[in-house]
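Asker: Predicted structure and sequence below. I'll ask about it afterward.
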Amino acid sequence: MTTFVDRVELHVAAGSGGHGCASVHREKFKPLGGPDGGNGGRGGDVILVVDQSVTTLLDYHHSPHRKATSGRPGEGGNRSGKDGQDLVLPVPDGTVVLDKAGNVLADLVGQGTTYVAAEGGRGGLGNAALASARRKAPGFALLGVPGGAQDIVLELKTVADVALVGYPSAGKSSLISVLSAAKPKIADYPFTTLVPNLGVVTAGSTVYTIADVPGLIPGASQGKGLGLEFLRHVERCEVLVHVLDTATLESDRDPVSDLDVIEEELRSYGGGLDRRPRLVVLNKTDVPDGKDLAEMVRPDLEARGYQVFAISAVAHIGLKELSFALADLVAKARAAKPKEEATRIVIRPKAVDDAGFTVEREEDGLYRVRGEKPERWVRQTDFSNDEAVGYLADRLARLGVEDSLMKAGARSGDGVAIGPEENAVVFDWEPTVMAGAEMLGRRGEDHRFEAPRPAAQRRRDRQAERDEADQEFDDFNPF
């Protein structure tokens, strides 16, 4: 049996970037041909795409965990790793994406509309890409960045022009079945309709969609019955049709009181539903008592300003007039809508004084550095490699992190954390002039890659080294 699911919680995770490769090219008579480590591949994204052929979120109800593939690591010989494959998740038209707190992240309406729910991680650079005029032989590579992950909630709000609202067994399913080609389940007991049904109606030159929303009851806007689950399907409909039962067997009900109850539920739910264009349909006039009751209440409803139609969905009475009246309301609603503007690219330049990171001193005396670049650089660093750590220190110094720490009052030995509390790198800060470059020498340089020096230059360099060594000995020797 087909199940309709219009709200699911989805756990998405993008692919991680592949690690870069640290490799040196070797061949006969050329043992040190230079770095040739390739870059890691990029991780795949998780993308939501509107697909008109999808009408329910059932697949994600059964399989709520979705993950894209990761990028492959780089290899020697300047071979870059393969990028991870994007994971495309089709969703119905009208799907709203929310975070766990209920904040709207995206409203997906229209065929092909996309939203990147989780972004794939960058691939790490290999040592070939890290080589420069000063760093000719890097002995390290950058690690790949982990892919993004988040928990999201998908809610489906049916996209239709007209919504049929009313009590259970008022004849909404019968009406949509005769106005369109929809084939909903119809029976003579309440709550036959458990899922919204959609149909397409053609009236003259106007084509519009009509939705049969499951029956509402008093208290639906507060979660009673099925109303709260499906009231959101009315939000996108431009025109509302009150389907009132004129042949109900319940003695405490009549068309006017039913209308008042449904109107109150629409007002309580909010979203401007009580201000939508609407008309009233008095159904089941093929029953003698129903026809008499319709003639009795019609003047009262018209006095309230409603456009009233007495019909019989079973006997096909009054359907043509109703379909053309709905087409007229839909055309007016479409004309009143503001025209969609062409897609614009909004450029938001960074402020002139935006350093790209922040330094804050916490209550326990720890200095915390936050920023997209510093945090990403830390994730890409192999802390088992001293040269990679020194490269990170140089990057942070060039970004201005050390200067900002000093301005914030940091002293030698103070604790510094880079990144959020749950995933931070913490170290004891030791301020340096060149961010540790003097400690490790000129990282990445290898004199074997340099051009031969003239003999006279080599003699002068050797003499300078001997003089420097003699001076160091004299300074050390107290005698």
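Answerer: Ah, there it is.

Asker: From here on, just use CA atoms for contacts and neighbour counts.
Answerer: Will do.

Asker: Flag every buried residue along stretch 10-27.
Answerer: 10-25 (16 or more other Cα atoms under 10 Å).

Asker: For the stretch 101-250 of the chain, which segments count as strands?
Answerer: 104-108, 114-118, 149-156, 162-165, 197-203, 206-212, 239-245 (DSSP state E, counting those that start in this stretch).

Asker: quick one on the thing from earlier: now, which of the buried residues of stretch 10-27 lie within strands?
Answerer: Among the buried residues of stretch 10-27, the members falling in strands (DSSP state E) are 10-13.

Asker: Put this next to the previous one:
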Amino acid sequence: MPSFVDRVVLHLAAGNGGHGCASVHREKFKPLGGPDGGNGGRGGDIVLVVDANTTTLLDYHRSPHRRAGNGSAGEGGHRSGADGDDVVLMVPDGTTVSTPGGEVIADLVGIDTTLVVARGGRGGLGNAALASTKRKAPGFALLGEPGETLDVVLELKSVADIGLVGFPSAGKSSLIAAISAARPKIADYPFTTLVPNLGVVEAGDVRFTVADVPGLIEGASEGRGLGHTFLRHVERCAALAHIVDCATLEPGRDPLSDVDVIEAELEKYGGLAERPRLVVLNKVDIPEGRELAEFVRAEVVARGWPVFMVSAVSREGLRELAFEMARIVSAARSAAPPPEPTRMVLRPTAVDDEGFTVTKERTHEGERYRIRGVKPERWVRQTDFTNDEAVGYLADRLARLGVEDELVKAGAHGGDEVVIGGEDAVVFDWEPTISSGAERLGPRGTDSRLEN
């Protein structure tokens, strides 16, 4: 089982709203005291919150299915149902939320930043809330709406100032251990670092973070070695530092070719070309390493990059390197816009709540008319189709919204097939209404327009 996970797919289901209650108050000498059915409770939301003490997405790798609580149904005596419990998921700073198709929903940066990623369904209205002068004792209530269900991808992109890149065993872990209090695993074999490490460095009055990214090799973009799995952790960095092993015994390798290979892989990854570069010629405590570093230093300087000869063992050159990193970080922070206060991120909702569309469709059986819109589709979800009075109430709402007028304009006639919604659509044969059905009600729970 891994101990560090920086990408997961979550399967989320917000809570369903509770159904409204259809009830009539009864007591001695008052057998029909009026409607007193309460409303259903709201379904619970699923909320992501950035937490300073969370550093990995491991918990969601183990348990990717999360469901919020459902709202309770309303009861008689004007008692509303309880709201469903929200589910709050803590995520690390720097987590991006996107759809499985790659569309970014939110970028969660800053402690306590909050995202309501899946909204619970509305509770249904009880018959007390539906009563009117014409419909004094409704024999129905509205159903609660289902909560949102969706899959989202969480990706952790570490919030670091300087990213260390280089071949395996170039000394990145040793360097970060020498300049900070971090204690990553260090060994003399390739790919010792399997997860990114973060270290906090102080240089003068500047404090910044350094990310040690697992080693890259040529062909990483095609999946060799660890591939580009961890390069997302340097996307936010103000600068990248090439850590070059000047004492390697591998044939065909030298500092300049190592830098060229890593630069080629960074170019294939994309989005990092404008970041400042540092070249750190490491392991100069070894005579052969120092000799090679001095030999190639002038060529690196000719490329316009600052170059430092250091040793994580003897600590030579580390102070100068740390202060140069601090200078770059300070410049980047000065150029950046002022930080925004902790914010709540809301998923965008439909802007045109009043609008709807009527379109004619051709099918194998003939023609039909499809109605799409926030309100018509919501009203259909709230309707109990086993109750004739509830169906008549839906017809009245659609007529007041202007749906029937638009059907006539589109060429619909009585008996034509009409569909409301998308995948979970309701299909019915349309019969135009002459007037509002509220005056034409029969006994409670019925509507005379639907007798035939």
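Answerer: Noted; the coordinates are in hand. Here the structure is a predicted model, which means the values were calculated and not measured.

Asker: Next, the TM-score between them, please.
Answerer: For this chain pair, the superposition-based TM-score is 0.94 by TM-score structural alignment, normalised by the length of structure 2; 441 aligned residues with a Cα RMSD of 2.2 Å.

Asker: hang on, the earlier thing: hey, which of the strands of the stretch 101-250 of structure 1 is tucked in deepest?
Answerer: strand 162-165 (a mean of 27; mean count of other Cα atoms under 10 Å).

Asker: I'd say R277 of structure 2 and I243 touch.
Answerer: No: using Cα atoms under 8 Å as the test, R277 of structure 2 is too far from I243 to be in contact (10.8 Å).

Asker: related to what we said a few turns ago, which of the buried residues of stretch 10-27 of structure 1 lies closest to V234 of structure 1?
Answerer: Taking Cα to Cα as the measure, V234 of structure 1 lies nearest L10 of the buried residues of stretch 10-27 of structure 1, at 23.8 Å.

Asker: wait, what's in contact with the closest one?
Answerer: By Cα atoms under 8 Å, 6 or more residues apart in numbering, L10 of structure 1 lies in contact with 60, 64-66, 151-154.

Asker: Distance check, it against T55 of structure 1.
Answerer: 17 Å (Cα to Cα, to the nearest Å).

Asker: same question, P31 of structure 1
Answerer: 62 Å.

Asker: the more surrounded of those two?
Answerer: Comparing P31 of structure 1 with T55 by other Cα atoms under 10 Å, the one with more neighbours is T55, at 18 against 10.

Asker: Next up, the contacts around the nearest residue to that one once chain neighbours are set aside.
Answerer: Leaving out its chain neighbours, the residue that sits closest to T55 of structure 1 by Cα to Cα, 6 or more residues apart in numbering is P92, at 5.1 Å. Shown in contact with P92 of structure 1 (Cα under 8 Å, 6+ apart): 50-57, 156.

Asker: If we use 10 Å, what do you get?
Answerer: 6, 48-57, 108-111, 155-159 (Cα atoms under 10 Å, 6 or more residues apart in numbering).

Asker: which of these count as buried?
Answerer: Here, 16+ other Cα under 10 Å leaves 6, 48-51, 55-57, 108-110, 155-159 buried among the contacts of P92 of structure 1.

Asker: from the residues you listed, which is closest to V346 of structure 1?
Answerer: L108 (19.7 Å).

Asker: Check the alignment and tell me where A238 of structure 2 lands in structure 1.
Answerer: Matched across to structure 1, A238 of structure 2 falls on E238, judged by TM-score structural alignment.
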